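In: Structure here, sequence nowhere to be found:
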């Protein structure tokens, strides 16, 4: 693949006039950071070290744990019999480095699962 050389603003933008916002300014450092992990790391409960795992393993594990947690904690009706269809067993924290589209899709997924504990790092 290619290598990121620089990040610049759009000089034709009527909003920014070519200047980068703080997120745009920081994105270069995020991608070229020598300490950035580029593969999946897993630390088992009570373990003192990280293990490298395949991406497929991580995706399947996340899917399994989300499904199991949602099934175990999903509430269809409250004590008054009112339909609520939610789970308090899963929470989501959107990242400040996510773009608008990524945060939108993450929110849609969480709402579809019935997750009500949603927050975004950019707001905290």
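Out: Arrived safely, thanks for sending. The structure presented is a predicted model; accordingly, all values stated were derived computationally and were not measured.

In: When you work out contacts or count neighbours from here on, use the C-alpha atoms and nothing else.
Out: Fine.

In: biggest strand in the protein by residues?
Out: In the chain, with assignment by DSSP state E, the single longest strand is strand 83-94.

In: buried ones in that strand?
Out: Residues of strand 83-94 classed as buried by neighbour count (16 or more other C-alpha atoms under 10 Å): 86, 87, 89, 90, 94.

In: list the helices and strands that strand packs on?
Out: Here strand 83-94 touches helix 55-73, strand 74-77, helix 100-113, strand 115-120, going by 3 or more C-alpha pairs under 8 Å, 6 or more residues apart in numbering; DSSP states H and E.

In: Go ahead and flag the most central residue of the chain.
Out: Centroid check for the chain by C-alpha atoms, centre = their mean gives residue 94 as the closest residue, at 4.9 Å.

In: Below is an additional structure, to be compared with the one above:
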């Protein structure tokens, strides 16, 4: 391929730049705004063989998303225009969901590091959930205070706390609060959205 000279590159730049085309009378909303790349480009969603729906994972607004996939692999994420919440729009974080899903650094398995260990080991989700339940019950049983010294009924533990994430909506936070305070006796129940 021959090397382009500076005058050739300048001519190409002026041909692609919209201002000279607008000055020549082209419509700034149509042909003057269109570059060669835009004329020949195709939407990335055109290659999808399936479209699924999802909810943005970043906050409690609950913006609906369309996940376009080819061969069961995501190729694009867009806002869902049928959603009354976001009406097809996404904030910058929501628009970056594709990077979250396809990042090679994304964890897609459960890792556990035992106390005093230096290495992580892969475990099953069932094992991890059983372990969390066992340690929660053990800690609650060991630290549960039924009555204060003066006889006041307490029924609480101050050894366990909960910090919820900003993706939890009001209804989920309500249920978490009821379960953790009434069911387990937790005193410290907070949400990351308030921190």
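Out: Looks like it arrived, so ask away. Remember, predicted model here, so these are calculated numbers, not experimental data.

In: After superposition, what is the TM-score?
Out: The TM-score (TM-score structural alignment, normalised by the length of structure 1) is 0.78; 122 aligned residues with a C-alpha RMSD of 2.7 Å.

In: on that earlier part again, let me see the contact set for the residue nearest to the centre of structure 1.
Out: Neighbouring residues of residue 94 of structure 1 by C-alpha atoms under 8 Å, 6 or more residues apart in numbering: 103, 106, 118, 119, 120, 121.

In: rerun at 7 Å
Out: 103, 119, 120, 121 (C-alpha atoms under 7 Å, 6 or more residues apart in numbering).

In: And it? What does it align with in structure 2?
Out: Here residue 94 of structure 1 is matched to residue 164 in structure 2, going by TM-score structural alignment.

In: Then residue 122 of structure 1?
Out: Checking TM-score structural alignment: residue 122 of structure 1 goes with residue 193.

In: Disregarding residues adjacent in the polypeptide, which is nearest to that match?
Out: Nearest non-adjacent residue to residue 193 of structure 2, counting by C-alpha to C-alpha, 6 or more residues apart in numbering: residue 166, 5.0 Å away.

In: Find the helix or strand that the one you found is a member of.
Out: Per DSSP states H and E, residue 166 of structure 2 falls between elements, in no helix or strand.

In: measure it to residue 123 of structure 2 for me?
Out: To residue 123 of structure 2, residue 166 of structure 2 is 27 Å away according to C-alpha to C-alpha, to the nearest Å.

In: Compare the two (neighbour count), which wins?
Out: For residue 166 of structure 2 versus residue 123, neighbours defined as other C-alpha atoms under 10 Å are more numerous around residue 166 (17 against 13).

In: ok, the more buried one touching residue 194?
Out: No - the pair residue 166 of structure 2 / residue 194 is not scored as a contact, 8.6 Å apart, by C-alpha atoms under 7 Å.

In: which one in structure 2 is furthest away from the centre?
Out: No residue in structure 2 sits farther from the centre than residue 150, which is 48.5 Å out by C-alpha atoms, centre = their mean.

In: And it? What does it align with in structure 1?
Out: In structure 1, residue 150 of structure 2 lands on residue 80 (TM-score structural alignment).

In: Doesn't that match belong to a strand?
Out: No - read with DSSP: H, G, I helix; E, B strand; the rest coil, residue 80 of structure 1 is coil and lies in no strand.

In: Roughly how far does it sit from residue 116 of structure 1?
Out: For residue 80 of structure 1, the distance to residue 116 of structure 1 - C-alpha to C-alpha - is 19 Å.

In: residues in contact with residue 110 of structure 2?
Out: Neighbour list for residue 110 of structure 2: 122, 123, 124, 125 [criterion: C-alpha under 7 Å, 6+ apart].

In: Return the residue of structure 1 aligned against the first one.
Out: This means residue 122 of structure 2. Correspondence of residue 122 of structure 2 to structure 1, assessed by TM-score structural alignment: residue 52.

In: Contacts only, for its match.
Out: The neighbourhood of residue 52 of structure 1, defined by C-alpha under 7 Å, 6+ apart, consists of 40, 41, 42.

In: Using TSV, please lay out these together with distance to residue 31 of structure 1 and secondary structure.
Out: Converted to TSV, the contacts of residue 52 of structure 1 look like this (distance: C-alpha to C-alpha, whole Å; DSSP: H, G, I helix; E, B strand; the rest coil):
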residue	distance to residue 31 of structure 1	secondary structure
40	16	strand
41	18	strand
42	21	strand
